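1. fold the stuff below for me.
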Amino acid sequence: MVGNEKVDAVEVGLKTQPAPGVTLNAAAFYDYRDAQVPVIVPLGNGALGLTTTNFFNIPKSRSAGFELESTWRVTPRFDITGSYSYLDATIRRGPRLFDDPNQPGTVLIDLAGKRSPTSSRHKFYVAGLYDLPLGAAHLLFAGSYAYRSSAYYDVFNSPTGRAPGWSQVDGRITFVSPSQRVTVIGYVRNLFDTRGYVGAAGNNGTGATGFGQLYAYTPPRQISAEIQFRF
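-> Now for the predicted structure:
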């Protein structure tokens, strides 16, 4: 039986304009109780590789950190935006659970001090937008770079549950007709076809390093176009 997840959130923010055309914002702190986390559990004989996912409550965990956001209007037609966040998400008090789902009862793990699943310590983002006028029409060029540091995808912080940090570059070109009724957009996601991670686990559900590792990846490079009509 899994109890309700409760969140007591406190946020302190600051918004500034240190120079003309420049804004700088900062903020954040969060505190969780009885967070619900998934744990892979074997069904019957672990050698068969059959598993299920059960949810457990973590009595106390904390996510504390800060985020900086900034925009800079370099020229009336060129804007730059960026953000950086640092997050210290750790389990403060938790139950003693089994580390290796395929070998229950052999290794008891104290979860206190472990990083919370899916939480990256560092995230960075920067984007630029340039507006090129073509008479009454507009041609917009946009690009962005995002980085996310490594993260664990299990509460045990096992080597097989850790995914490396990764980055991604996106680009977009937008044409807006003089009447602004027709917009044509061409964009590419993951321009350099880099490998991003959204999950990690041991092979066949085991946390033992000798069993190998499975990753869940972000989509590869995507090139698309669309046209919009306004009536």
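
2. going forward, measure contacts and count neighbours with C-alpha atoms only.
-> Will do.

3. would you mark the buried spots in stretch 213-231?
-> 213, 214, 215, 221 (16 or more other C-alpha atoms under 10 Å).

4. Proceed likewise with the subsequent sequence, for comparison:
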Amino acid sequence: GDYDAWTGTLGLQWQPDSDTNAYARYSRGYKSGGWQASSGLAPIPYADPEYVDNFELGLKKNVGRRFQLNSALFYADYQGFQAPLTVVLDPAAGLTGSQFVNLDAVSWGLEMEAQWAPIDHLQIFASYSYLNTEIKSGCCFVDTADPKALQAGARPTGVVLPDGSRLQTLVGNRLPITPENKLNLGLNYTVELAEGDLVLGATYTFTDEQQAVVFAQPGFRSPSNEVVDFRALWKDADDRYTVIGYVKNAFDELAYQDFRTGAPSASGIQRTTLKPNFPRTYGIEFQYRF
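-> Below you'll find the model as predicted:
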């Protein structure tokens, strides 16, 4: 294979005053084609190149010395989005294999970040993102975990294969690993002492449910989750050493980075493959500057 493409960015920036920055930007992205090195027996191991045209409008604004807001609207048009997919190779024998398919898709949304210092030593920050994604072309495939397209979210085309499997279109489904909503809240408070500074912080993160693959059935959907982290940092007055203590996922919330239900066995049993997040994790870090 031999792949190449031109990429680049074109932008305009406007600063009417020292506290305001507005911009418009266009970017052209590219991901080369390739093949699945781990699937030597795949019938079609190759993937074509992937391209994206991304448009973004943004505004950054300071209000006084205590509040800052950053916001951005974006629209991304994917051509040839590379998606690994399990496909049916021989319906009569029930033989499946993994191959890349190239899909057309769009992604658009909003991102906002804010920082607020209502009083000295206290900083409150928040970020929110809304993401809408949709596959625009992609047909026709058998969902090996739902071969007869009976699950909610299935999009059968009406074509039935000799083994009873039904082909589905992917048009209208979301792209994988794209939660619709994500929210982050946090604060830091600094206690100034003669011996040094103590910074106490906490963050809360909400992540919406998300699909693991391009099929929209519930067997590939990981539920939403909420994670809370705590952190304490001590820095001496001479800035010679720093001690950091932290607790990640303080309430031991179970969340999944990947969630997939496999094809039913002859006895009707389905195996679910999960990739969970880290459980409650705590530790301490010591830094010394010579």
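
5. rewinding a little: between the buried residues of stretch 213-231 of structure 1, which sits nearest residue 167 of structure 1?
-> Closest approach between the buried residues of stretch 213-231 of structure 1 and residue 167 of structure 1, by C-alpha to C-alpha: residue 221, at 12.8 Å.

6. any idea what that closest one aligns with in structure 2?
-> In structure 2, the residue matched to residue 221 of structure 1 (TM-score structural alignment) is residue 280.

7. how about residue 55 of structure 1?
-> Counting by TM-score structural alignment, residue 55 of structure 1 lines up with residue 100 in structure 2.

8. quick check, its match in a strand?
-> Yes: counting by DSSP: H, G, I helix; E, B strand; the rest coil, one finds residue 100 of structure 2 located in a strand.

9. which non-adjacent residue is nearest it?
-> In space, and not counting its chain neighbours, residue 100 of structure 2 is closest to residue 84: 4.4 Å by C-alpha to C-alpha, 6 or more residues apart in numbering.

10. what's the distance between the equivalent of the one you found over in structure 1 and residue 58 of structure 1?
-> Using TM-score structural alignment, the partner of residue 84 of structure 2 in structure 1 is residue 38. Distance, residue 38 of structure 1 to residue 58 of structure 1, by C-alpha to C-alpha, to the nearest Å: 10 Å.

11. who's more crowded, the two?
-> Counting neighbours by other C-alpha atoms under 10 Å for residue 38 of structure 1 and for residue 58 shows that residue 58 has the greater number, 23 against 15.

12. rewinding a little: so the residue nearest to residue 100 of structure 2 versus residue 280 of structure 2, what's the distance?
-> When residue 84 of structure 2 is compared with residue 280 of structure 2 (using C-alpha to C-alpha), they lie 32 Å apart.

13. I figured residue 79 of structure 2 hits residue 48, correct?
-> No: if you go by C-alpha atoms under 8 Å, residue 79 of structure 2 and residue 48 don't touch, sitting 10.2 Å apart.

14. so what sits against both of those two?
-> residue 102 (C-alpha atoms under 8 Å, 6 or more residues apart in numbering).

15. so the match of residue 84 of structure 2 sits in a strand?
-> Yes: counting by three-state DSSP, residue 38 of structure 1 is located in a strand.

16. Provide a list of residues in contact with it.
-> Residue 38 of structure 1 neighbours (C-alpha under 8 Å, 6+ apart): 53, 54, 55, 56, 154.

17. tell me which of these you also see in structure 2.
-> Retained in structure 2 (both residues aligned by TM-score structural alignment, their matches' C-alpha atoms under 8 Å) from these: 53, 54, 55, 56.

18. what lines up against residue 108 of structure 2 once you look at structure 1?
-> Aligned by TM-score structural alignment, residue 108 of structure 2 pairs with residue 64 of structure 1.

19. isn't its match up against residue 31?
-> Yes: at 7.5 Å, residue 64 of structure 1 and residue 31 qualify as touching, with contact defined as C-alpha under 8 Å.

20. now do the match of residue 108 of structure 2 against residue 13 of structure 1, distance only.
-> From residue 64 of structure 1 to residue 13 of structure 1 the distance is 14 Å (C-alpha to C-alpha).

21. residue 34 of structure 1 now?
-> For residue 34 of structure 1, the distance to residue 13 of structure 1 - C-alpha to C-alpha - is 26 Å.

22. next: residue 152 of structure 1.
-> Separation of residue 152 of structure 1 from residue 13 of structure 1 (C-alpha to C-alpha): 28 Å.

23. hmm, back to that, tabulate the buried residues of stretch 213-231 of structure 1 (a markdown table), appending secondary structure.
-> Conversion of these to a markdown table gives the following (three-state DSSP):
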| residue | secondary structure |
| --- | --- |
| 213 | strand |
| 214 | strand |
| 215 | strand |
| 221 | coil |
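
24. residue 20 of structure 1: which of these is nearest?
-> residue 221 (37.6 Å).

25. residues touching that closest one, list them.
-> So residue 221 of structure 1 contacts 188, 189, 190, 191, 192, 193, 194 (C-alpha under 8 Å, 6+ apart).

26. quick check: chain neighbours aside, which residue is closest to the second one?
-> Going back to what we said before, that points to residue 189 of structure 1. Per C-alpha to C-alpha, 6+ apart, closest to residue 189 of structure 1 is residue 170, 4.6 Å.

27. do the same with the first one
-> Nearest-residue entry for residue 188 of structure 1: residue 223, 4.4 Å, with adjacent residues in sequence omitted and distances by C-alpha to C-alpha, 6+ apart.

28. quick one: common contacting residues for residue 64 and residue 13 of structure 1?
-> Common neighbours of residue 64 of structure 1 and residue 13 (C-alpha under 8 Å, 6+ apart) are residue 28.

29. who's more crowded, those two?
-> residue 64 (16 against 12).

30. excluding sequence neighbours, find me the nearest residue to that one.
-> Of all residues apart from its sequence neighbours, residue 29 sits closest to residue 64 of structure 1 (C-alpha to C-alpha, 6+ apart), at 4.7 Å.
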